[in-house]
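Chemist: Could you work out the structure for the sequence below:
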Amino acid sequence: MASIGWALRLLCLVLVQLHPLLVASSVHAHRNLKSTPSLLCRPDQSNALLKLKQSFMLDPDSTTLTTWQAGTDCCLWEGVGCSNSSGHVTALNLSGFGLHSNGIDAVLFNLTSLRLLDLSRNDFGGQNCGYEIPSVGFEKLALLTHLNLSCSGISGQLPAGISKLTNLVSLDFSTRNFFNARDGEFYYSGPDNMLWTPNFQTLVANLSNLSELFLDQVITASTAEDCFKALAKSSPHLRVLSLEDCSLQGRIGDGSLSRLHSLTVINLSSNNRISPGSFPEFVMNFRNLRVLQMSGINLEGWFPRGMFRSKNLRVLDLSRNSNLSGNMLTFSDDTSLETLMLDGTNFSYVKSSYFSNFKALTELSIDEKAQLPSLPSTIGNMTNLEMLDILGCQVSGSIPHEVGALNKLTSLVLAGTGLSGRIPSSIANLTQLETVVLEKNMLTGQIPQSLLIIPNLRYLSISGNNLMGSVDLSSSLWRLENLTYLDLSYNKLTVTEGEGNSSSPTYPSGLVELGLVSCNMTKIPNILVRLDHITSLDLSSNRISGDIPNWIWKYDLININLSNNIFTGMELNSYVIPFRNDIVSNLYLDLSFNKLQGQIPMPSSSANFLDYSNNKFSSLLPNFTLYLNFTWYFVFSNNNINGQLPHSLFVCGSGPQILDLSYNNFSGLLPPCLMDNGLSILKLRQNQFKGKLPSNISSGCSLETIDLHGNNIEGQLPRALHNCTNLEILDLGRNKIVDTFPSWLGGVLNLRVLVLRSNQFHGSIGYLKDEKYGKHFSSLQIIDLASNNFSGNLHPQWFENLKSMKT
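Modeler: Okay, the predicted model is just below:
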């Protein structure tokens, strides 16, 4: 997903430069507002615009379209351009005005002199997104040269009338919203369009003047080859072709697309239904090519040798083609390349000198498939770099001091690379940095103070290294006012917080995620009292003692991990944790491996993940199951809880998917719906349950693990266990089960572990074969039948059947 987001972002930046006619027309329209002659616009034009305004949902005190008033010259209204000679409206540019309406009003089509129509980045889908684009009317706008309805919330089939707009130069119905996994930001241009076209060939058949075509995320029923054939025939002078994520199928081919040799932009990314095929070598001969995006379209084979002939190539994105191989691409010394995306491919060896030629490069992304011997000092020559992303690529050596010459960098990601040595102090020169990710390397030494004074830093992760020394949060990191993400986990650091920070006017008020795992901390940072936007807090594996303060629950928390500390209590007014956010169904709460006592507290609303294991809790709330409506992981093993399990915890068809109550003192009979309620992992080990195993096990049983070791279970094994076809682990050791060997379990093909030791099984083991179906325990890797009453001989075939135990 990361590469998709950056590709889209880059395209958006490039498209601004590639719309000179559109931009010029828009600017001209606005400039004409004050230069239009005294001649008033035609009354019919003014009336049409006023009716259009009435269709928009504008608040009474809205400042949008305030110049649109009856009795005034519409040629002076914002977003409107007119012909100086006739007074007809020729340009309507309302892009990004934040307009809302229940569809596009048909009165728009009365403006038949329009040459430019831009309604992008508004929302015409209505409150329920149920309003479709008008099926008729566009054909009346025969003079249109530029039509832009991108990111406008419209849906439905592209109108047939579009194909009759023979003067069109630029057509844009695209959607360009994306999430960027690198910086955790969602880049929003406007409401998504949900459009489709049943026949691409018909759509473009008459568009002989077309120069720019943007149909990103418009679903087309035509094959890729048919689309290119139609464009080569009808629009041979096309310069920009953007068909990202259009569900294109079939082959790219090497015929029709090659005839569109005037193309400067080709974007076919995220069409993962395109048939696997080799890279279309002919595009390397397009002399005017500036942007080539073919991410995630099933390219395969060896990338052709040779260079791109275009000296103007700015963006090259071949990412997410896992079967595309080759040595790293070569470019001329005077290359203008700004963005190179090769993550998720099989491009291999990268010479250290490779970086010296890319002086114009602004974005570089390489992942684990590339063989990069070291990060060379010549990387300092790439002075235009804004984003450097080397992820999972095994690199030896250290981060070169010359990285400090990249003073335009906003994002530095060197993660999972094996880089060692110290973080260079020259990083202080990178004052534009917003994102620094140096996690999962082998970096040593102290965190340089120069890293902690970069003013624009928003995202900092240096977890999983061998960094050491003391970090005083109050004197360094808390001064980074723009910080939203911080992770110092899994190093050899000692993190402290000096006095006096609680009233400091400088602190990261927008901090959203904080990770300080295994940082030798002895107390919860006081600054947290002042932070109102924290959603993720991980202070696990420290040495924090005392009570968990009540104020920690005031946040809109989604993830809170305080496990592996020395907490002994919780400051609560009741045993219901008072989360401020009432919608916490996706909450992750981990309080395991502490010394918490008393009754287990429950979140005020059902959480997704709850782990109270390895504490000293002694009881549960009487109605605790009321707080488990959305809980799929519920673990409170290794405590001192006794009593019987309420049947409401095992309501048939509902309840947790993972349940672990092991090593407590529960007693009584097992609930009848225990194994038929959607559970996948059930662990009741080392309790005092008695009675027989429930036989109510339907064919929909989803259990993968059953662990009832060390209880007082009696009777026979229920034959309905055969219905648990996903079962991998069955441990019934140290109970009082009386039965013969369950050869009928041989048909449970995923069973890997079978423990029946210390029961009262008897009789012959036989051939380790399902007597009814003739199936063996084909996946079994561990079997423990010790301390039972089995008798007879073990046939040699018994061992031959244990094929999964063989190396």
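Chemist: CA only for contacts and neighbour counts going forward, please
Modeler: Fine.
Chemist: residue ranges for the strands of the stretch 201-350 of the chain, please.
Modeler: 212-214, 219-220, 240-242, 265-267, 291-293, 300-302, 315-317, 323-326, 339-341, 346-347 (DSSP state E, counting those that start in this stretch).
Chemist: nope, the stretch 1-150 of the chain is what I was after
Modeler: 80-82, 89-93, 116-118, 146-148.
Chemist: any chance of the strands of the stretch 201-350 of the chain in TSV, plus distance to I379?
Modeler: TSV is the format used below for these (distance: least, CA to CA, whole Å):
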stretch	distance to I379
strand 212-214	35
strand 219-220	42
strand 240-242	32
strand 265-267	28
strand 291-293	23
strand 300-302	27
strand 315-317	19
strand 323-326	22
strand 339-341	14
strand 346-347	19
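Chemist: Tabulate those in CSV, adding columns for mean neighbour count.
Modeler: Shown next, in CSV, are the strands of the stretch 201-350 of the chain (neighbours: other CA atoms under 10 Å):
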stretch, mean neighbour count
strand 212-214, 22
strand 219-220, 22
strand 240-242, 23
strand 265-267, 23
strand 291-293, 25
strand 300-302, 16
strand 315-317, 23
strand 323-326, 19
strand 339-341, 23
strand 346-347, 25
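Chemist: L626 falls within a strand, correct?
Modeler: No. L626 is assigned helix when assessed by DSSP: H, G, I helix; E, B strand; the rest coil, not a strand.
Chemist: Number of residues surrounding R719?
Modeler: 12 (other CA atoms under 10 Å).
Chemist: Could you do T431 as well?
Modeler: With other CA under 10 Å as criterion, T431 counts 19.
Chemist: Was I right to think it contacts S450?
Modeler: No. Judged on CA atoms under 8 Å, T431 makes no contact with S450 at a distance of 10.0 Å.
Chemist: Where do the helices of the chain begin and end?
Modeler: Along the chain, the stretches classed as helices by DSSP state H are 2-17, 20-35, 43-54, 200-204, 224-234, 796-800.
Chemist: Packing partners of the third one?
Modeler: I take that to be helix 43-54. Using 3 or more CA pairs under 8 Å, 6 or more residues apart in numbering; DSSP states H and E, no helix or strand is in contact with helix 43-54.
Chemist: next one: the fourth one
Modeler: Taking 3+ CA pairs under 8 Å, 6+ apart as contact, the helices and strands that helix 200-204 lies on are helix 224-234.
Chemist: Pull the distance from the helix it packs on to the chain's centre.
Modeler: How far helix 224-234 lies from its chain's middle: 34 Å, per CA atoms, centre = their mean, to the nearest Å.
Chemist: What is the burial count for the closest residue to T220 other than its chain neighbours?
Modeler: Nearest residue to T220 in three dimensions, chain neighbours excluded: T197, at 5.1 Å (CA to CA, 6 or more residues apart in numbering). For T197, the count of nearby residues is 19 (other CA under 10 Å).
Chemist: Could you also give me the structure for this next sequence, so I can compare it with the first?
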Amino acid sequence: MGTDCCGWDGVTCDTMTGHVIAVDLSCSGLHGPIHPNTTLFSLRHLQRLNLAYNDFHGSTISSKFGGFANMTHLNLSYSFPGSSNAGYSVVGPSFAGNVPSEISHLSKLVSLDLSGNIDVRIETPNLKRLIQNLTHLTELVLYGIDMSSVSTNCLTNLSSSLTSLRLSICQLKGKFPDNIFHLPNLQILRVSYNYNLTGSLPTYNWSTPLKSLALTKTKFSIDLPYLISNLKSLKELMVGGCNFIGSSYPTFLSNHTQITDLGLSYSNFGGQLPEVTTNLSQIFSSNNSSNGQLVNKIPSNLEHLILSGNLLNGTIPSWVYTIPSLRHLRLDHNQFTGHIGEFQHNSLVSLSVSFNNFSGNFLRTAENIEFLDLSNNHIKGNIPSWVMEVGKDSLFYFSVSRNNLTGHIPSLICNLSSLEFIDFSYNHLNNMIPPCLGKLGDNLIDLNLESNNLNGTIPTTFAKGCQLRSLKLNGNQLKGALPQSLVHCRNLEILDFDNNKINGTFPCWLETLSELSVLVLRSNNFHGAIGNFKSKFPFPNLRIIDISHNEFPWSFANKIFHVIGELRSLKGLNFSHNNLIGCMPQSLGNLTNLEWLDLSSNKLTGEIPIQLVDLTMLAIFKPIRENYLFGHIPKGKQFNTFMNDSYYGNLGLCGFPKTKACGNVEGQQPLPSSTIQEDDFEFENGFHWKVVLLGYGCGFMFGLGLGYLVFSSGKPKWLVNMVYGERHNSYEDPKRMLVAELIEEEFSGYKY
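Modeler: Sure, this is the predicted structure:
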């Protein structure tokens, strides 16, 4: 109040009239829907509007955006949860719905960017109208939005003024119009990751100013030698996964001097990588069949070397450590051996060597490292203290997961105040968790120490303002009670304490964590009744709860079961191997999104409630094995798909699928011992809550895979392609892959 809006950050006014002509609120932490009655739409003289990298998820793109008659630049890109957070990404719904036809009313538009909104779609009529009316357009950026229903023919009338066209990851299909390659001013053309998009490049009369061409993972036919010899202005070429003439690396790489950024990933090129003596600054050749050792010649000005997902072996050659400009090195998913050496220059920003066979030595000199992934190797011994000096002021991601590390976690790790992701899981680390780790909460987002031999108690010093979203300490020897200071971590989504020696009563005080999605207390020493909740609806966002293999002696008449019936979004529930008594509550039938239910090995009595038939999402149903249930087994829907082993150990049950008919005095037939043993083994190891959670949109699970900044682009750190080894997960989600590829597309083209 009392200040001139023309002096506000992001606001520009006309010096003569005083009218607001530009608003730039990109990366401003805005969140919530954009209402049609917002006063933003009253700024009738607005010429430039940039709302990129905020969180307007769930909003539609209002038709009122088409009311800015003087608009020349409109940027509504990357609007989804996490985009307003400087260090973390929860990838979820973006802007949603159709691109309104009113956008085509902005006849003065020079630049339109709606990219990164993966729940937005555009239909052929609206796209055709947009292309027809926006005759001054020089930049059209729509990558990541849904164009699956668009006819590619409507792209034939694009403005001759166009200099940049980016339509990657849009689900385009059909033949790409030939005339686009002849647009007289086109410098950037990117249509990668449209898997069913076909086309061929001109073979004659092709004179073009193209500087960047990206056709990765399309069905374009490519003659590389011809292409490069004819495009004299081309600097960046990303054509991995296309239909090439020839099956081995092209020989021109050894003497061509024009291209600086080359992407040949996913191309099934085999054999030895060629020597490269050109001016290349970026080489992308991941997910091929390259074998042997790295070449002994490489450009001295190389900045990005991406060779992941090949069959390369041997040691990292010494010349890699001497490249003065090397910033990003990805050698993950190969067969390298030996030690990781010391880099002679301080240029390195990210290093991923996961899924190899390295056996020792970390790098010592990498003062500016931000991202370090050494996971899935054979590195052994103690964590040397000097590791904690690497990237001391810049390192935000550090993983040595799945190695053979022993000893304790050095308390010096707490000096790495910039850390956001720590993953020391699946090693042989022992001793106590450094108490100071709880104080890293100002930046720390994900702490994963699972499957080690850690003992002692959980740090009790989680301070107010704690930013933790995921804490995984399962598979250790931790004891004592859960620290109540965890309530200070208001953003917590995942808490996994499975398989420890933690005791105490059920942590009702966690009910106030409104973002908590996963709570796993399995296989500990918890005891006593569950109750004493203060909220009417505790755990409002819970998706998975597993308190199995504890000592909870309580009845289904207990208050918590009335609460559970209100958790309509719950997807997994495991209360097995406790001392539950009483009848199964009918309120379980309210959990219509439930996919996994286990109440086995308790002391339940009575009949199976008929309301459970309404749980049509159930894929895994072992809820009542080893109890004292009796009566008819419900029929219909999912219950018709469950086999006899779902009811094992309940002698009083009758009807399909059991051999005991209702009214028949014969007892049930026991399962073959092999079946029982296999099933018991399955439940002894617990159900995989991570897999169950995959069905819940993208959420935090996938956000963890998107935590590294688009290199040198100035975008926030949440915008990451840190998927690396995660891309090989057998439980891929289409939306997650879309986001990963979207970010990869952004990464490879950041300079253009």
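Chemist: follow-up on the earlier one: for D216 of structure 1, see how far away the residue nearest to T220 of structure 1 is.
Modeler: 12 Å (CA to CA, to the nearest Å).
Chemist: Tabulate the helices of structure 1 (a markdown table), appending mean neighbour count and distance to C82 of structure 1.
Modeler: Shown next, in a markdown table, are the helices of structure 1 (neighbours: other CA atoms under 10 Å; distance: least, CA to CA, whole Å):
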| stretch | mean neighbour count | distance to C82 of structure 1 |
| --- | --- | --- |
| helix 2-17 | 18 | 24 |
| helix 20-35 | 17 | 7 |
| helix 43-54 | 17 | 10 |
| helix 200-204 | 19 | 28 |
| helix 224-234 | 21 | 31 |
| helix 796-800 | 12 | 89 |
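Chemist: Could you say which one of those comes nearest to N615 of structure 1?
Modeler: Closest to N615 of structure 1 of those, according to CA to CA: helix 2-17, at 39.8 Å.
Chemist: Quick one: the residues in structure 1 that the longest helix belonging to structure 2 pairs up with.
Modeler: What stands out as the longest helix in structure 2, according to DSSP H, is helix 734-748. Against structure 1, there is no aligned range for helix 734-748 of structure 2 (TM-score structural alignment).
Chemist: Now that helix: buried residues?
Modeler: Using 16 or more other CA atoms under 10 Å as the test for burial, helix 734-748 of structure 2 gives 735-736, 738-748.
Chemist: could those residues be laid out in a markdown table, adding distance to F362 of structure 2?
Modeler: Putting the buried residues of helix 734-748 of structure 2 into a markdown table (distance: CA to CA, whole Å) gives the following:
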| residue | distance to F362 of structure 2 |
| --- | --- |
| K735 | 35 |
| R736 | 31 |
| L738 | 33 |
| V739 | 31 |
| A740 | 28 |
| E741 | 30 |
| L742 | 32 |
| I743 | 28 |
| E744 | 27 |
| E745 | 31 |
| E746 | 30 |
| F747 | 27 |
| S748 | 28 |
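Chemist: May I ask which two of these are separated the most?
Modeler: Farthest apart among the buried residues of helix 734-748 of structure 2 - using CA to CA - are K735 and S748, which lie 20.0 Å from each other.
Chemist: measure stretch 496-513 of structure 2 end to end?
Modeler: Length of stretch 496-513 of structure 2, first residue to last, CA to CA: 15 Å.
Chemist: How about stretch 255-273 of structure 1?
Modeler: 20 Å.
Chemist: Distance from the chain centre to it, please.
Modeler: A distance of 27 Å separates the centroid of the chain from that of stretch 255-273 of structure 1, by CA atoms, centre = their mean.
Chemist: Now tell me what touches stretch 490-506 of structure 2 from outside.
Modeler: 465-482, 513-530, 700 (CA atoms under 8 Å, 6 or more residues apart in numbering).
Chemist: buried residues in it?
Modeler: Applying 16+ other CA under 10 Å to stretch 490-506 of structure 2 flags 490-503, 505-506 as buried.
Chemist: In strands only, show me the residues you listed.
Modeler: 494-496, 501-503 (DSSP state E).
Chemist: From these, pick the one nearest D24 of structure 2.
Modeler: Distances from D24 of structure 2 to these, taken by CA to CA, are shortest for I494, at 34.7 Å.
Chemist: Quick check: the aligned residue for the closest one in structure 1?
Modeler: Looks like I494 of structure 2 aligns to Y633 there (TM-score structural alignment).
Chemist: what does L405 of structure 2 give?
Modeler: By TM-score structural alignment, L405 of structure 2 lines up with I544.
Chemist: Contact partners for its match?
Modeler: 521-524, 565-567.
Chemist: out of everything not next to it in sequence, what's closest to it?
Modeler: Nearest non-adjacent residue to I544 of structure 1, counting by CA to CA, 6+ apart: T522, 4.2 Å away.
Chemist: G156 of structure 1 contacts V218, doesn't it?
Modeler: No. If you go by CA under 8 Å, G156 of structure 1 and V218 don't touch, sitting 9.9 Å apart.
Chemist: between those two, who's got more neighbours?
Modeler: V218 (25 against 17).
Chemist: quick one on the thing from earlier: quick one: the match of L405 of structure 2 from I447 of structure 1, how far?
Modeler: Distance from I544 of structure 1 to I447 of structure 1, by CA to CA: 23 Å.
Chemist: same thing with S702 of structure 1?
Modeler: 49 Å.
Chemist: Contact partners for the corresponding residue of structure 1 for T152 of structure 2?
Modeler: In structure 1, T152 of structure 2 lines up with S278, judged by TM-score structural alignment. S278 of structure 1 sits next to 299-303, 324 when contact means CA under 8 Å, 6+ apart.
Chemist: List the members of these that persist in structure 2.
Modeler: Contacts conserved in structure 2 for these, counting by both residues aligned by TM-score structural alignment, their matches' CA atoms under 8 Å: 299-303.
Chemist: so, if you compare these, which one comes nearest to Q249 of structure 1?
Modeler: L299 (13.1 Å).
Chemist: isn't that closest one right next to F279, touching?
Modeler: Yes. Contact criterion CA under 8 Å: L299 of structure 1 and F279 qualify, at 5.9 Å.
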